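Chemist: sequence plus predicted model, see below.
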Amino acid sequence: MKESDYDYYVHWEKFDRRLDCWISHENLRLLNNEPNDEYPIIKNTEDNYDSDHEHAGIDKEYLREHEENTKLKTINQIKFGKYLIDTWYFSPYPKEYQNIDILYICEFCLSFFKENVELVRHTEICEIRHPPGNEIYRNEKISIFEIDGNYFRIYCENLCFLSKLFLDHKTLKHRVNLFLFYVITEFDEYGYHITGYFSKEKYSKNNVSCILTLPQHQKKGYGKFLINFSYFLSQTEKRTGTPERPLSDLGAASYMAYWYETLLKVLINYEKLSIQELSEITSIETYDIVACLEEKEIIKSMANGETVYYINPKHMKFILEKLKHKNSDLCRNKLHWVSYDYYLALYE
């Protein structure tokens, strides 16, 4: 075969792997491999990652093996409901569903097919119109379902396969029966359409293990809503929570934005408040509070050794603008939920 008969997989240096793509030979241009003398070459001498870095807490050997095994996207797009979506990363669907251009997925039961005709045939007999499990929250056109991976294994495994297409370092090595899944949907006369979800491990102090807003529903506020809801459940349980590390670049930015807004809304109403009291009010872990306030330069150390909150005009302008908008707080009387009984572990 000639070179022109091949497609080429391209990774852009210094950019996230979600931008990787296949291109034809005619779109390739050979460049000189010599480095450009105009720009210095910077070498990393050591890996100093903080706890929120995308690779923090991941064993280097595992990371190397993971990146090697997931180097290539083997599914280019998915057909999901009325959307045709470009994928970002490799997902370990069964072997017979790899190396295809489009994977066809039922948006209600998450069954997947290689051909559109199979999906069409499936939709004619599929009676499912909402996620399994319990509907625990409904407000206007949004519903949230709690799904126990122990009772709905196939659905939860398919949800993990789907989310892995858009999350780089999500691992599927743990059994889904160890997790609870909270799926957010938009509902209309046709059914309940998935927009995103988060999961949490049943026996962990973390209130989120994995979180995703599907690409076609991003920029609608669902990511913030899911983060808010995870802390809403933590407040109901009267405990603090934090997301499992590592966080992706998008996840870290979303959490920092949520913490910043939530903490400012509380701080402007108090003249004196300790970090511990702030944690009890918001259910945000103390180390996340400190990290956020330091990042935003809200904590200041005085000459006498005391630490104070300093909310400058920029912070005030930000929070006053947020308070002008429609109240996005969750309604407690719309939540119908009982927290997981951790003693059930003996029987699962």
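Modeler: Cool, got the structure.

Chemist: drop to CA atoms for contacts and neighbour counts, all remaining ones
Modeler: Noted.

Chemist: tell me where the stretch 101-250 of the chain has helices.
Modeler: When assigned using DSSP state H, counting those that start in this stretch, the helices of the stretch 101-250 of the chain occupy the ranges 116-125, 153-164, 222-237, 249-267.

Chemist: thinking in terms of the whole chain, how far from its middle is the last one?
Modeler: So the one you mean is helix 249-267. 15 Å (Cα atoms, centre = their mean, to the nearest Å).

Chemist: in it, which residues are buried?
Modeler: 251-252, 254-256, 258-261, 263-265 (16 or more other Cα atoms under 10 Å).

Chemist: which pair of these spans the longest distance?
Modeler: Gly251 and Lys265 (21.3 Å; Cα to Cα).

Chemist: Asn177 against Tyr155, yeah?
Modeler: No: using Cα atoms under 8 Å, Asn177 makes no contact with Tyr155, being 11.3 Å away.

Chemist: count the residues that sit near Glu157.
Modeler: 18 (other Cα atoms under 10 Å).

Chemist: re earlier: okay if I get the helices of the stretch 101-250 of the chain as CSV plus distance to Val290?
Modeler: Supplementary listing: the helices of the stretch 101-250 of the chain in CSV, determined by distance: least, Cα to Cα, whole Å:
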stretch, distance to Val290
helix 116-125, 49
helix 153-164, 31
helix 222-237, 17
helix 249-267, 10
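
Chemist: which stretch among these comes nearest Ile23?
Modeler: Short answer: helix 153-164, nearest of these by Cα to Cα, at 22.6 Å.

Chemist: the residue nearest to Tyr255 when sequence neighbours are not counted - how many residues pack around it?
Modeler: Nearest residue to Tyr255, sequence neighbours excluded (Cα to Cα, 6 or more residues apart in numbering): Ile227, at 7.3 Å. For Ile227, the count of nearby residues is 22 (other Cα under 10 Å).

Chemist: try this one side by side with the last:
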Amino acid sequence: MPEAIPQDDQPAITAPGSPSHQRRASLKALSRNINKVVLGNLYFDTWYFSPYPETVIFGPDHHPKAHSINGDHGSSHSHKNGHHAEKPTTSIISKLHVCPYCFKYTPNPADYIAHLQVHVRELENDSENWWPVPKTALKVYEWNGYTVWDVDGEQEKLYCQNLSLFAKLFLEQKSVFFDTSGFHYFVLTHAPASAGTPAKIRGRRRRLSGNNADLGLNTQVLGFFSKENLSWDANNLACILVFPPYQHRNLGQLLMAISYKLSGWEWEDSIIGGPEKPLSAMGRKAYVRFWSERVARFFMGMTADAEGEKVFRTVKEKKGKRTTFAREIMTIKEIGDRTGILPEDVIAALSEMGVCVPQKRLKKVKVEEGKDEGGREEDSPTTMLVKRSDVLAWAEAHSVDLVSPVKEEGFLGEWAMSEPEDEDVQSKEDGSGEDREIADSTE
């Protein structure tokens, strides 16, 4: 068992941004049935209720009809006198041990240690073929030590069920726990370079080295997102979670970008989608930031479509002056088509950025025949002017990296780039300029 786990008298990790400090104590008690979790060598607070089996919560001798857990999705049980059993108002388990790889769980520390030893033996016996995810998982992305694995919810039901139960401890609105057959789970792992993993590996196998027995340190499962196999709303993501100890490292932005890539919006005749809605308060905040950064990169003139075409045409001015971008007129839908974002999400991004300046115009329209008036004026669709300098100022004020968090070269298999870009040719086409202006119509 990792020695880094704090003792009971030491404070647990409370991730920044946790909703726990924002909720009344009574609400926290009603919504949680597990107080803290041990995940590998980490020990931290939970946020919400999760429907773990009652035999785990109450013990192996628990009779299903003897208790009723607040927040249980099943039917409540009643006594013979017709009254419902009293619902607990405090956390029932002070600490739940969860395997950092298969997400199996137990409240018993001895059982947890024995379970981890199984992984240790597997790793020692065949370190070359040892994976931190199920054997059926496929790599879809690998770059700079970060790997995203595609786990089929139909093939690996137990793994995905355990992962979903753990995720519910930190997701308020998650509702799928046991019927995982209609979903794929994309699991994010990280192996530092010191663990013997190169920055980029094209194969599905990888060699681990170093202290293999120190589980949870060499290779870590950081989070995941799930996606429906068939979504009538073209959702490219059902739920997303970066585990609390790893939050605030832009890993959520990485997973979101990968979900958009895997949705195939660049392909011919494809449909642009987005995350399943409604979003939670935390989810919406993260996505608006993601959309804003994606739109900012587009407005800065970088490539934003599958063909690698430049976003804006360049024009040459008089001799001695710099090359600038031509003024472009485009609709919200056209911006969405080039960035893979739904029009309503583009609007949310522009509202958040605050870089649009209304350019109100009036136009003459004919009146009905027989009227004395020669004509009247009415408002035309509002045109929004977006200056490149304003986008750059927004990016600097919000510490935005104008380089995408996802590298195209990191995608594997069918998602891999067909041909590498010719950087020398592309750099000649970039041109330079300062206040490049973009006009956008919300029509």
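Modeler: Received it, and whenever you're ready, just let me know what you need. Model, not experiment: these values are computed from the prediction.

Chemist: can you find the partner of Phe290 of structure 2 in structure 1?
Modeler: Here Phe290 of structure 2 is matched to Tyr258 in structure 1, going by TM-score structural alignment.

Chemist: right, and its match touches Gly223 too?
Modeler: No: the pair Tyr258 of structure 1 / Gly223 is not scored as a contact, 9.7 Å apart, by Cα under 8 Å.

Chemist: surely Lys334 of structure 1 is in contact with Asn139?
Modeler: Yes: the pair Lys334 of structure 1 and Asn139 passes the contact test of Cα under 8 Å, sitting 7.0 Å apart.

Chemist: any residues in contact with both of the two?
Modeler: Common neighbours of Lys334 of structure 1 and Asn139, using Cα atoms under 8 Å, 6 or more residues apart in numbering, do not exist here.

Chemist: distance of the equivalent of Leu262 of structure 2 over in structure 1 from Tyr255 of structure 1?
Modeler: In structure 1, the residue paired with Leu262 of structure 2 according to TM-score structural alignment is Leu233. Note on Leu233 of structure 1: its distance to Tyr255 of structure 1, by Cα to Cα, to the nearest Å, is 16 Å.

Chemist: got it, and Leu273 of structure 1?
Modeler: According to Cα to Cα, Leu273 of structure 1 and Tyr255 of structure 1 sit 22 Å apart.

Chemist: and Ile194 of structure 1, by the same measure?
Modeler: 21 Å.

Chemist: with Glu297 of structure 1 instead?
Modeler: 17 Å.

Chemist: what's the answer for Lys220 of structure 1, then?
Modeler: For Lys220 of structure 1 relative to Tyr255 of structure 1 (Cα to Cα), the value is 16 Å.

Chemist: also Lys314 of structure 1?
Modeler: 20 Å.

Chemist: give the burial count for the closest residue to Met302 of structure 1 other than its chain neighbours, as a bare number.
Modeler: Once flanking residues are discounted, Met302 of structure 1 sits nearest to Val308: 7.3 Å by Cα to Cα, 6+ apart. Look at Val308 of structure 1: counted by other Cα under 10 Å, it has 14 neighbours.

Chemist: one more: Thr286 of structure 1?
Modeler: 18.

Chemist: mind telling me what it corresponds to in structure 2?
Modeler: Looks like Thr286 of structure 1 aligns to Pro343 there (TM-score structural alignment).

Chemist: repeat for Leu159 of structure 1
Modeler: Checking TM-score structural alignment: Leu159 of structure 1 goes with Leu163.

Chemist: check the burial of that match by counting its neighbours.
Modeler: 22.

Chemist: what do you get for Glu124 of structure 2?
Modeler: 12.

Chemist: so it sits against Gln117, correct?
Modeler: No: here Glu124 of structure 2 does not reach Gln117: they are 10.3 Å apart, not a contact under Cα under 8 Å.

Chemist: and Glu107 of structure 1, how far is that from Gly133 of structure 1?
Modeler: Taken as Cα to Cα, the span from Glu107 of structure 1 to Gly133 of structure 1 is 16 Å.

Chemist: who's more crowded, the two?
Modeler: Each of Glu107 of structure 1 and Gly133 has its neighbours counted (other Cα under 10 Å); Glu107 has more, 22 against 16.

Chemist: how close does stretch 385-396 of structure 2 sit to structure 1?
Modeler: Here the mean offset of stretch 385-396 of structure 2 against structure 1 after fitting is 3.8 Å, by mean Cα distance after the TM-score superposition for structure 1.

Chemist: quick one: contacts of that stretch?
Modeler: Counting by Cα under 8 Å, 6+ apart, 293, 296, 299-300, 353, 355-359, 401-402, 434-440 sit against stretch 385-396 of structure 2.

Chemist: kindly report the same for stretch 152-160 of structure 1.
Modeler: Under Cα under 8 Å, 6+ apart, the answer for stretch 152-160 of structure 1 is 109-111, 132-133, 147, 149, 172, 176-177, 181.

Chemist: I'm done for today, thanks for sticking with me.
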